[in-house]
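Undergrad: Output the structure for:
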Amino acid sequence: MRIVFDLDGTLIDSAPEIRGIANALLAEEARAPLTLEETKGFIGNGAPAFIARMRAARDLPQAAQDRLLHGFEARYETAFGLTTLYPGVRAALEALRREGHVLAICTNKPIGPTLAVLAHLGLEPSFDTVIGGDSLPVRKPDPAPLWAAMKGEPAVYVGDSEVDAETAARAGVPFLFFTEGYCHLPREEITAAAMFSDFEDLPQLVSAFA
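TA: Down below sits the predicted model:
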C-alpha cells in the first residue's frame, strides 16, 4: 500500500521556522511580529495564502503580496535551523518501509523548500514520490495533488488539518489524522478513519487498511 503524508504539522514542526522568516519580513515593513499561535493559524493552504493572511493581520496592502511572497520563498529555500521532526517520525517511516509500504509526500509547501528540508533531515530517500504546492496548477484541498502522489495505487493519507481531511475525502481515500499539528478546528470536527497523537501508533493503524 502507498502511504501518503502531508509535511508541515504532520512529519515536521516548521512553525517556528516559518514564524522567524515572517517576522524578518514584518520587521522590514515596520510591523509587529507574529506570535507562534498566529503563525500556526496561517499555515495550511500554501505560501501565497500564508502571506495573504499575514498581510491581513498586519494591515499590509494587497500590492505588497508578490514582493512579500518572493522574499518569503527566497528565505524559505534554505531555512532549516528551527525545523524538527515530530517524535517517533523517523522510526515510524522506517517501520512502514520494512513492512513493504511505499511512502510519498503531498504538501502545499513549495516543492523547492520541500525537497530541501527532506534532504536536510535525511528523509528524501524514504519517499518514492514528492508533490509540492506548486508541482501542479492546483493545490490541496483539490484532490489532484494527492492522486498524483498515489500513482493509481491503493493508499491512505496521513495529515494534520482540515485541509488534509477534505483532500482525502475528495480523493476517496482513508484519512489518518495526526492530532498534534496545525489543525484550525476542534479535533471532533475532523472526519477521519483514525486519529493518533503518537507516531509509534501509526504502523499498527496503517495495517488495518493494508
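
Undergrad: going forward, measure contacts and count neighbours with C-alpha atoms only.
TA: OK.

Undergrad: Name the residues of the top helix by length along the chain that are buried.
TA: Taking DSSP state H as the criterion, the chain has its longest helix at helix 15-28. Buried positions in helix 15-28, judged by neighbour count with 16 or more other C-alpha atoms under 10 Å: 15, 16, 17, 18, 19, 20, 21, 22, 23, 24, 25, 26.

Undergrad: what's near enough to touch the third one?
TA: Read that as residue 17. 79, 80, 81, 82, 83 (C-alpha atoms under 8 Å, 6 or more residues apart in numbering).

Undergrad: Check residue 163 too.
TA: 44, 45, 140, 141.

Undergrad: Regarding it, which helix or strand does it belong to?
TA: Using DSSP states H and E, residue 163 falls within helix 162-171.

Undergrad: Tell me how far residue 91 lies from residue 123.
TA: Distance, residue 91 to residue 123, by C-alpha to C-alpha, to the nearest Å: 11 Å.

Undergrad: ditto for residue 165
TA: For residue 165, the distance to residue 123 equals 24 Å [C-alpha to C-alpha].

Undergrad: picking that back up, how about the helix holding residue 163, which residues are buried there?
TA: Neighbour-count burial for helix 162-171, counted by 16+ other C-alpha under 10 Å, picks out 162, 163, 164, 165, 166, 167, 168, 169, 171.

Undergrad: Surely the first one is in contact with residue 185?
TA: Yes: under the criterion of C-alpha atoms under 8 Å, residue 162 is in contact with residue 185, at a separation of 7.0 Å.

Undergrad: In PyMOL, how would I select the buried members of the contacts of residue 17?
TA: Those of those that count as buried under 16+ other C-alpha under 10 Å are selected in PyMOL with:
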select buried, resi 79+80+83
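
Undergrad: and which of the contacts of residue 17 is nearest to residue 117?
TA: In terms of C-alpha to C-alpha, no member of the contacts of residue 17 lies closer to residue 117 than residue 80, at 6.6 Å.

Undergrad: Name the SS class of that closest one, please.
TA: The three-state label given to residue 80 by DSSP: H, G, I helix; E, B strand; the rest coil is coil.

Undergrad: Which strand or helix spans the closest residue to it other than its chain neighbours?
TA: Nearest-residue entry for residue 80: residue 117, 6.6 Å, with adjacent residues in sequence omitted and distances by C-alpha to C-alpha, 6 or more residues apart in numbering. Using DSSP H and E, residue 117 sits in helix 111-120.

Undergrad: quick one more, to check against the first:
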Amino acid sequence: MRGTIVFDLDGTLIDSAPDIHAASNALLVEDGLPELTFEQVKSFIGKGVPHLVTRVLEASGLDPAGPKHAEFVHRFEARYETAVGLTVTYPGVVPALEALAGAGFALGICTNKPVGPTRAVLDHLDLTRFFGAILGGDSLTVRKPDPAPLHATVAALGGSAERTLYVGDSEVDAETARRAALPFLIYTEGYRKTPVADLPHTAAFSDFADLPALVAHHTPPRP
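TA: Predicted structure coming up:
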C-alpha cells in the first residue's frame, strides 16, 4: 500500500445539497410550513442530521430544543435513505479515484452523513467500489470535528498517520484534520463558507484532475 487517503463526502466528492434541500422542504411542506431557500439549507450541511434539523427548525421559527426536533430527525433520516436522485459527483472525481486506487492508495470515507444514506448514495453513483472503509456520522458516538472518526477510518484501512492525507471541503473538515494532526487537502468548490486562506490546510485544489499529483507530492516516499 502506497498510502491512505480519507475523503469527506458531501461537498467534497458529491454535490448532495439539492437532495438535502428537497428532503428538508418536503418535511416543512408536510407540516404546513414555508419552504427554505436552497442557499439556506446548503449552509446547514456538514455537521450531521441533528445539526441540520436544528438549523431548519430555527430558520422556520420553531424551537430546536422542543419535541419537534426528534420527530424531524426521524422523518428526515427515513427520507434521506432514498434522497439520491438529484445528487451528482463533482467533475473529475471518478478519474481521480481511479488514478489513486491504481497507484496503490487505500481509500476511505469519513463523513457526518449517516452511514445508511452514505452507502445508498455511494451505491447509486457507483462509488462504493473505491473505498475500503466507510464511516458515517452514526458509526461512532462522536462526529467530526472530533478526530475519532477520522482516526477510526485510517485504522480500518490499515493505514498510519505518517502516510495518510485527509481530503475535505469545509470548516468542519479543516478542524477535524487539525485535531487529528493529519495533512489536509481542501477542495475549494464545496460547501465552505470561510475564505480558504483562513482555514488550516496543506494544499488547496479546485479541479479533481489536480488531486493525484497533489497526493503524490504530499505523500512521503516509501522506505
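
Undergrad: tm score of chain vs chain?
TA: TM-score for the superposed pair, counting by TM-score structural alignment, normalised by the length of structure 1: 0.98. Supporting figures: 210 aligned residues with a C-alpha RMSD of 0.8 Å.

Undergrad: what's the mean deviation for the longest helix of structure 1 versus structure 2?
TA: Helix 15-28 of structure 1 differs from its equivalent in structure 2 by a mean of 0.5 Å after superposition (mean C-alpha distance after the TM-score superposition for structure 1).

Undergrad: In structure 2, mark out all the strands, start to finish.
TA: 3-7, 14-15, 88-89, 105-110, 133-135, 164-168, 184-187, 203-205 (DSSP state E).

Undergrad: can you put those strands in a markdown table and add mean neighbour count?
TA: Listed next are the strands of structure 2 as a markdown table, based on neighbours: other C-alpha atoms under 10 Å:
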| stretch | mean neighbour count |
| --- | --- |
| strand 3-7 | 25 |
| strand 14-15 | 19 |
| strand 88-89 | 18 |
| strand 105-110 | 24 |
| strand 133-135 | 22 |
| strand 164-168 | 26 |
| strand 184-187 | 25 |
| strand 203-205 | 17 |
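
Undergrad: Save the ones you listed as a markdown table, and put in distance to residue 59 of structure 2 too.
TA: Formatted as a markdown table, those follow (distance: least, C-alpha to C-alpha, whole Å):
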| stretch | distance to residue 59 of structure 2 |
| --- | --- |
| strand 3-7 | 30 |
| strand 14-15 | 22 |
| strand 88-89 | 26 |
| strand 105-110 | 28 |
| strand 133-135 | 29 |
| strand 164-168 | 26 |
| strand 184-187 | 28 |
| strand 203-205 | 32 |
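
Undergrad: So which of the contacts of residue 163 of structure 1 sit within helices?
TA: Reading helices off the contacts of residue 163 of structure 1, I find no matches (DSSP H).

Undergrad: Pull the most distant pair out of the residues you listed.
TA: Greatest spatial distance among those (C-alpha to C-alpha): 44 and 141, at 9.8 Å.

Undergrad: The two: who's more crowded?
TA: Neighbours were counted for residue 44 of structure 1 and for residue 141 using other C-alpha atoms under 10 Å; residue 44 has more, 24 against 21.

Undergrad: The aligned residue in structure 2 for the more buried one and residue 102 of structure 2, how far apart?
TA: Alignment note (TM-score structural alignment): residue 44 of structure 1 maps to residue 46 of structure 2. Residue 46 of structure 2 is 29 Å from residue 102 of structure 2, where distance means C-alpha to C-alpha.

Undergrad: got it, and residue 26 of structure 2?
TA: The gap separating residue 26 of structure 2 from residue 102 of structure 2 is 41 Å, by C-alpha to C-alpha.

Undergrad: dump the residue contacts of the counterpart of residue 4 of structure 2 in structure 1.
TA: Correspondence of residue 4 of structure 2 to structure 1, assessed by TM-score structural alignment: residue 2. Each residue near residue 2 of structure 1 by C-alpha under 8 Å, 6+ apart is listed here: 101, 102, 103, 104, 150, 153, 154, 155, 156.

Undergrad: nearest spatial neighbour of residue 138 of structure 2, skipping sequence neighbours?
TA: Spatially, and ignoring its direct neighbours in sequence, residue 138 of structure 2 is nearest to residue 114 (5.4 Å; C-alpha to C-alpha, 6+ apart).

Undergrad: Equivalent analysis for residue 51 of structure 2, please.
TA: Distances taken as C-alpha to C-alpha, 6+ apart put residue 44 closest to residue 51 of structure 2, at 7.5 Å, once the chain neighbours are dropped.

Undergrad: Is there a neighbour count for the one you found? I'd like the number.
TA: Neighbours of residue 44 of structure 2 (other C-alpha under 10 Å): 20.

Undergrad: any idea how far it is from residue 4 of structure 2?
TA: Taken as C-alpha to C-alpha, the span from residue 44 of structure 2 to residue 4 of structure 2 is 29 Å.

Undergrad: repeat for residue 97 of structure 2
TA: Counting by C-alpha to C-alpha, the separation of residue 97 of structure 2 from residue 4 of structure 2 is 12 Å.

Undergrad: and what of residue 37 of structure 2?
TA: Distance from residue 37 of structure 2 to residue 4 of structure 2, by C-alpha to C-alpha: 38 Å.

Undergrad: The residue nearest to residue 138 of structure 2 pairs with which position in structure 1?
TA: Taking TM-score structural alignment for the superposition, residue 114 of structure 2 sits opposite residue 110 in structure 1.

Undergrad: Same question for residue 94 of structure 2.
TA: Aligning on TM-score structural alignment places residue 94 of structure 2 opposite residue 90 in structure 1.

Undergrad: quick revisit: the helix holding residue 163 of structure 1 maps to which residues in structure 2?
TA: Using TM-score structural alignment, helix 162-171 of structure 1 pairs with 171-180 in structure 2.
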